[in-house]
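In: here is a sequence with its predicted model. Questions after.
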Amino acid sequence: MIRDPREDAGLLALVQRYVTPERRYLKLGGGLLHPRGPEGDHARFLRDLREDADVVTADEIGTLLEGGWRERRTATWLVAVSRRTAFRERIGELLLASEVCCVGLAYCMTLAGFGTARDADLLAAYLERYLRRPDLAHDQSVAMGALLVVDEKLPGDRAAAFLEPGGLWPRWLRDAPHMRLDTDPAGYANLVRALCALVDDCARTR
């Protein structure tokens, strides 16, 4: 069951501390790669994110991950910046469940940043389930991009079985009414790779 901060004082306090200041939850995503406004505002935003990644506790992250998409997106970025691989399985569970919208990119980026064989397993499990569901417009594209990024770090090629002719990826593209047949997964890999680099820069200056 998803916790609602309007009905949960403990969660509300964490939302006010980590999620809503400067509308952080809206800014965490691909828009960070193309910041608008004064350069100092972008630098301050990343600095504040680094500082909160340092001080947030594991229990607080766990509580935020029980909230809605705003809480989960913010918590996942805090996990990524602080490199808390202890949350790997929980992130994988949330990705697979796909209970809320607007968080899949954060989940996939975080697993790609961790970049181990287990992260590849979690991404592949998601793709095995949701590439069989062309009726669902979830996070299949970014998950494929993330798996390609993890493949760059490991021996073997986990993505190949999905991408081969007749595999789940081309079949999903063919049957999903919201997708174009010429969609290139490399574009999604570039997005995930760029976000991972931004997180790495953030983490190195902690």
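Out: Here it is on my side, so go on. Here the structure is a predicted model, which is why all the values come from computation and not from measurement.
In: C-alpha only now, for contacts and for neighbours.
Out: Noted.
In: spit out the contact partners of residue 1.
Out: residue 66 (Cα atoms under 8 Å, 6 or more residues apart in numbering).
In: can you do 10 Å?
Out: Neighbour list for residue 1: 66-68, 99 [criterion: Cα atoms under 10 Å, 6 or more residues apart in numbering].
In: against that first model, consider the following:
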Amino acid sequence: MPSQHPKEVGYGHVVESYVTRMYGDLPRYLVLNGGRFLGPRWWHTTRFTRHLLNDAAAITDEELEALLGYEWRSRLTAAWLIGIDRRERFRAHIGDLLLASEVCYSGSAYCFALTRFGTHTDAEILTTYLDHYLPRTDLHYDQPAALGALLRLDALLSTRHADRFTEPDGLWDEWVKGVGRLGYPSYTPAELRRWTDLQCDFANGWSRT
């Protein structure tokens, strides 16, 4: 999936319009990546949320495609906008980007979008990702976000896709041990589910529908 600047496909405005808009001292993509807006004390939460909701409704599919074809900041922002507006027609594209894992940081936003879609197909995409990347104990990509997303979908869909990953001494425990030796912190499945819940509950609380 080669990367190209949106201006090369006639959408040069989209990065400034949707990705780098400033909130205090931070551009939108960093606020989304860090999750500051999910806390109760950030001064810019109301303005940030209003703009995010409006942009998710207003951005065109073509503009989203232009963002998804660029680098991590644009892809992360596009996936959040897609998830907020539940544009399920992007499911296959989001799934392909998640499995490819070409760039840093944006994978957690893909997981958010899939969780917002909330279907068995989305759970299967996340399961495929975990099957592929949890055995790689030398790689810390978006395994935590994918597991948190799958756990939420299991609860919503009354399924148990995550069970075989989280069983004692299973793939999740082995992956945590492996990346722990690389210096990465470990999180319990319950903590990852809670973080996904925070993101989705935020979106649910502000959605127009």
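Out: Looks like it came in fine. Just so you know, these numbers come straight off a predicted model, no measurement behind them.
In: hang on, the earlier thing: give me the buried subset of the contacts of residue 1 of structure 1.
Out: Buried by 16 or more other Cα atoms under 10 Å: 66-68, out of the contacts of residue 1 of structure 1.
In: surely residue 133 of structure 1 meets residue 176?
Out: Yes: applying Cα atoms under 10 Å, one finds residue 133 of structure 1 in contact with residue 176, separated by 8.1 Å.
In: now the contacts of residue 1 of structure 1 as a markdown table including secondary structure and distance to residue 195 of structure 1?
Out: Shown next, in a markdown table, are the contacts of residue 1 of structure 1 (DSSP: H, G, I helix; E, B strand; the rest coil; distance: Cα to Cα, whole Å):
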| residue | secondary structure | distance to residue 195 of structure 1 |
| --- | --- | --- |
| 66 | coil | 24 |
| 67 | coil | 23 |
| 68 | coil | 22 |
| 99 | coil | 23 |
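In: turn the residues you listed into TSV, columns for distance to residue 81 of structure 1.
Out: As requested, those are exported to TSV (distance: Cα to Cα, whole Å):
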residue	distance to residue 81 of structure 1
66	19
67	20
68	20
99	23
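In: sorry, back to before: and the buried ones among the contacts of residue 1 of structure 1 as TSV, adding distance to residue 45 of structure 1?
Out: Listed next are those as TSV, based on distance: Cα to Cα, whole Å:
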residue	distance to residue 45 of structure 1
66	24
67	23
68	22
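In: the strands in structure 2, which residues?
Out: 22-23, 26-27 (DSSP state E).
In: where's the last one relative to the chain centroid, distance-wise?
Out: By that I understand strand 26-27 of structure 2. 18 Å (Cα atoms, centre = their mean, to the nearest Å).
In: what does stretch 3-15 of structure 1 give?
Out: 22 Å.
In: how about it: buried residues?
Out: Neighbour-count burial for stretch 3-15 of structure 1 flags 3, 5, 11-12, 14-15 (criterion: 16+ other Cα under 10 Å).
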